[in-house]
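[1] the following comprises the amino acid sequence and a computationally predicted model.
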Amino acid sequence: MARYVVDVMPKPEILDPQGKAVLGALPRLGFAGVVEVRQGKRFEVEIEGDATPESLAEVEQMAQTLLSNPVIEDFEVRTA
């Protein structure tokens, strides 16, 4: 069975209010020195069969059409 990980993150120019909320909470919890936090999503996709360039391309198509919003998010697919 082939396993792929899809990481989805807001594009750098997109505001990230969840990341900002975490950034604001960290100093109150005693964590100093953090200058930026961005929050994203992670998907783990299992495909029948072995990892192949074709199955990788299929998962990339999934990420492009369903798992991310390409207008405001970037994604990266890798074999797990």
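    Ah, there it is. Residues are numbered from 1 along each chain as shown.
[2] switch to C-alpha atoms for all contacts and neighbour counts from now on
    Fine.
[3] show me what counts as buried in the longest helix anywhere in the chain.
    Taking DSSP state H as the criterion, the chain has its longest helix at helix 17-28. Residues residue 23 are the ones in helix 17-28 that count as buried (16 or more other C-alpha atoms under 10 Å).
[4] check stretch 56-75 too.
    Buried positions in stretch 56-75, judged by neighbour count with 16+ other C-alpha under 10 Å: 56, 59-60, 63, 67-68, 73-75.
[5] chain center to that stretch, what's the gap?
    Offset of stretch 56-75 from its chain centre (C-alpha atoms, centre = their mean, to the nearest Å): 10 Å.
[6] now tell me what touches that stretch from outside.
    4, 6-11, 14, 43, 45, 77-79 (C-alpha atoms under 8 Å, 6 or more residues apart in numbering).
[7] want to compare, so here's the second one:
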Amino acid sequence: MKVRILVRLKPGVLDPQGRAVHHALDSLGFDGVEDVRIGRLIEMDVADDTSDAALTRMCEQLLANMVIEDFAFEKLENSKETA
């Protein structure tokens, strides 16, 4: 089974990469962009019986810095979808 995990900075945590992208978009003439936050997407192939609890532990112990980041995951069961 494929799992997608989105890790992003918690609200209120400074995002210098997001600010740089926001500034670049503004300087390129893209009006109306009010904020940019940068995160990362992790895709994993795991055994079909991998539990949500196990995925949560993976995120909490390794994949996300729980002090400054949040995470969410989705299971793509029976999907051949790739990014």
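    Okay, I see it. It should be emphasised that the depicted structure is a prediction, and the values quoted were computed from it without experimental measurement.
[8] where do the strands sit along the second structure?
    2-9, 39-45, 69-76 (DSSP state E).
[9] so what touches the first one?
    It stands for strand 2-9 of the second structure. Where contact means C-alpha under 8 Å, 6+ apart, the residues beyond strand 2-9 of the second structure that reach it are 15, 37-46, 63-64, 68-77, 79.
[10] what do you get if the cut-off is 7 Å, keeping everything else the same?
    Contact with strand 2-9 of the second structure is made by 38-46, 64, 68-77, as judged by C-alpha atoms under 7 Å, 6 or more residues apart in numbering.
[11] again with the second one
    Outside of strand 39-45 of the second structure, the residues within contact range by C-alpha under 7 Å, 6+ apart are 1-9.
[12] quick revisit: tell me which of the strands of the second structure is the most buried.
    The highest mean neighbour count among those, using mean count of other C-alpha atoms under 10 Å, belongs to strand 2-9: a mean of 19.
[13] superposed on the first structure, where does that one end up, distance-wise?
    Mean deviation of strand 2-9 of the second structure relative to the first structure after superposition (mean C-alpha distance after the TM-score superposition for the first structure): 0.6 Å.
[14] what's the match for residue 55 of the first structure in the second structure?
    Alignment note (TM-score structural alignment): residue 55 of the first structure maps to residue 51 of the second structure.
[15] correction: residue 69 of the first structure
    Looks like residue 69 of the first structure aligns to residue 65 there (TM-score structural alignment).
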